[in-house]
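> next comes the sequence, and after it the predicted model I'd like to discuss.
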Amino acid sequence: MRRIYKLLLAVSVILLMTGPLAYAEFPNNPIGWGFKKGREGKPADAGKPLEQLIGKYGAVYKGDPNKKDIYLTFDNGYENGYTDQILDVLKKEKVPAAFFVTGHYLESAEDQVIRMVEDGHIVGNHSYHHPDLTKVSDEKLKEELELVRSKTQELTGQKHMSYLRPPRGVFSERTMQLARDAGYTHVFWSLAFVDWNTDQQRGWQYSYDNIMRQIHPGAILLLHTVSKDNADALEKAIQDLKKQGYTFKSLDDLMLSGVLKDPMLY
């Protein structure tokens, strides 16, 4: 009996270490992403504490500040009629992008998701139900990510999903470790502005000016596809940035650039 008891105890310890409590050692205090905006070509700056934290978990928010590369990303929570216009511009200008999608988007905008992959863009994970990931269990977090991955594969054939953008930019060390263990790299951003309020669109110039004002070498742009301003400004912004010597690259290019291996880039 004593031997059986010891065996059961050992099994219990293993289950605890591989179950939800395995990540209890990682702090779960919510952290909201933020940074000092770039100006006049100078890179955005998240500050040393945040940079050290994301570096610890292999996340990114900008590329090499010495190279005029740009990484264009979009968040897709729901379809508002402008994604095809955006995809048309990207195709015309031969610009790669990453689209971070939710479950609602996958269920309601299948044609757009299929086209993203067919056009050579990256589809990333924005969680299925868009929750605050710091407030869900380990298993629920894994489920949120897997539902997006599997549905995307079902629609497009894309088997692997490597990039995660946490809903609302809220994260913790626990959620970052969970995501990394699931094979994801957190992708934050170094250029953004209020563009998601569909009832407060201000015209293409608003979007264009915000992009051009904050742009900097290595920028990861965050735009929302629900914005008419963004859709109408995108072509001119891309063309004018190219004239300034910028090159648009994909997140895969960023990963291959060695940015994660060189802390001096931050």
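Yes, it's here. Residues are numbered from 1 along each chain as shown.
> from here on, just use CA atoms for contacts and neighbour counts.
Fine.
> who are the contact partners of Ala182?
Lys142 (Cα atoms under 8 Å, 6 or more residues apart in numbering).
> where does Leu223 land in three-state SS?
strand (DSSP: H, G, I helix; E, B strand; the rest coil).
> do you know how far it is from Asp181?
Leu223 sits 27 Å away from Asp181, going by Cα to Cα, to the nearest Å.
> ok, the two, which is more surrounded?
Between Leu223 and Asp181, counted using other Cα atoms under 10 Å, Leu223 has the larger neighbour count: 25 against 11.
> ok, the residue nearest to that one when sequence neighbours are not counted - how many residues close by?
Excluding its sequence neighbours, the residue lying closest to Leu223 (Cα to Cα, 6 or more residues apart in numbering) is Phe74, at 4.8 Å. A total of 20 residues lie near Phe74 under the criterion other Cα under 10 Å.
> alright, now check it against this:
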Amino acid sequence: MLRKICVLFFISMLVFSTASCSFIKTKKPLNDEKKSVQKPSVNVKTSNNDVSKDVEDKSAESEAEDTTKGTVNNDVYSPQINTEGLDNTLYGWGMRVLPDHKTPEITSKAMNLIKKYDGIFTGDTTKKYVYLTFDEGYENGYTPKILDILKANNVKAAFFVTGPYIKEHGDLVKRMIAEGHIVGNHTVNHPSLPKISDEKVKSEITGLAEMFKSLTGKNMHYFRPPMGEYSERTLYITKSLGYKTVFWSLALADWQPLPGGPDESYNTVMNRIHPGAVILLHAVSKDDTMALDRILKDIKVQGYVFKTLDDISK
């Protein structure tokens, strides 16, 4: 009897051992399968450190791609830009005109932003150098004459153009380049930049650069904010896109007919000329065009030398 009990006990233990082994064999594949479906990703909420690192890595990869590839077909530099925390208070460019051909004064806030974001307000104020620039929002029929006058006086200028100008007057843009002038970026549609989003600011600037490169094969290096309106945020974006923002230290209300005609244009420029002056004229002005030859000749008579924006950047 005792022997039968021992045999039965041995058989039951053998069966239990086999069942246990079978359970372990089937359990391991289940564990492996579970591992595969629980692979962490950025979309799964894990620890803060894991998520931050993953996002940071992807961000770095993305930025590297933008830097090397540029924008499609034109190689226009378009980096990722983060303006979080930057002031977007809208400022309009302005200055206090001083007598006796002294450098105009701007606010300390404007001066600090100019220095911080490598902007241009004047050139070398220790020498009698001047820098001539034109804004070209649209063509009013005077640019060919302006180019003729510049050529006759051996003066190089900078022309800040918009999208419609490049589209409709590519022949004049090509002539500017051929005759040694600088062509600068004035955005595609001439909006107030502080009033639009980061992406829109970027597209206004890079879009114009793409149009220019398609036309001329060249890149742009200088930018003038439409209407002279800017903020710290927009100056940061402009610099991040590789531009120097160009303001001015001498200008007049010449986008409309001047009450005093060409004489007012001439007298205003000559009375306000100063060492390092960045002169802004609008190429749509008949008065400026009629006065331009006399302005250029008499500025030279006073001992000034015309330089370019490239000379400021050296």
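Nice, I can see it. Since the model is a prediction, treat every value here as computed from it, not as a measurement.
> the second structure: which residue goes with the residue nearest to Leu223 of the first structure?
Aligned counterpart of Phe74 of the first structure in the second structure: Phe134 (TM-score structural alignment).
> three-state assignment of Phe99 of the first structure?
strand.
> show me what contacts it?
Thr73, Phe74, Asp75, Asn76, Met116, His121, Ile122, Val123, Gly124.
> restricted to helices, list those residues.
Among the contacts of Phe99 of the first structure, DSSP state H puts Met116 in helices.
> element containing the aligned partner of Val95 of the first structure in the second structure, please.
In the second structure, the residue matched to Val95 of the first structure (TM-score structural alignment) is Val155. For Val155 of the second structure, there is no helix or strand it lies in under DSSP states H and E.
> wait, the residue nearest to Leu223 of the first structure sits on Ala98?
Yes: with contact defined as Cα atoms under 8 Å, Phe74 of the first structure counts as touching Ala98 (6.2 Å).
> do you know how far the residue nearest the centre of the first structure is from Ile14 of the first structure?
Geometric centre of the first structure, nearest residue: Arg165, 3.1 Å, by Cα atoms, centre = their mean. According to Cα to Cα, Arg165 of the first structure and Ile14 of the first structure sit 31 Å apart.
> and what of Gly124 of the first structure?
Taking Cα to Cα, one finds Gly124 of the first structure at 33 Å from Ile14 of the first structure.
> swap in Ala219 of the first structure?
Counting by Cα to Cα - Ala219 of the first structure and Ile14 of the first structure are separated by 43 Å.
> same thing with Ala233 of the first structure?
Applying Cα to Cα to Ala233 of the first structure and Ile14 of the first structure gives a distance of 55 Å.
> more neighbours: which of these two?
More neighbours surround Ala233 than the other of Ala233 of the first structure and Ile14, with 19 against 12 (other Cα under 10 Å).
> mind checking the SS state of that one?
Applying three-state DSSP: Ala233 of the first structure is helix.
> aligned partner of it in the second structure?
Matched to the second structure by TM-score structural alignment, Ala233 of the first structure sits across from Ala291.
> leaving out chain neighbours, which residue sits closest to that match?
Pro262 (5.2 Å).
> next up, the contacts around the aligned partner of that neighbour in the first structure.
Correspondence of Pro262 of the second structure to the first structure, assessed by TM-score structural alignment: Trp204. Taking Cα under 8 Å, 6+ apart, we find Trp204 of the first structure in contact with Lys228, Asp229, Asn230, Ala231, Asp232, Ala233.
> what helix or strand is the residue nearest to the fourth one when sequence neighbours are not counted located in?
Think Ala231 of the first structure. Once flanking residues are discounted, Ala231 of the first structure sits nearest to Ile86: 5.5 Å by Cα to Cα, 6+ apart. Ile86 of the first structure is part of helix 83-93, with elements assigned from DSSP H and E.
> that helix vs the second structure - mean distance after superposition?
Per the superposition on the second structure, helix 83-93 of the first structure and its aligned residues are separated by 0.6 Å on average (mean Cα distance after the TM-score superposition for the first structure).
> returning to what we had before: which secondary structure element contains the residue nearest to the match of Val95 of the first structure when sequence neighbours are not counted?
If the residues on either side of it in the chain are set aside, Val155 of the second structure comes closest to Phe306, at 6.5 Å by Cα to Cα, 6+ apart. Using DSSP H and E, Phe306 of the second structure falls within strand 305-307.
> aligned to Ile122 of the first structure, what sits in the second structure?
Using TM-score structural alignment, Ile122 of the first structure pairs with Ile182 in the second structure.
> re earlier: counterpart of the residue nearest to Val155 of the second structure in the first structure?
So, by TM-score structural alignment, Phe306 of the second structure is matched to Phe248.
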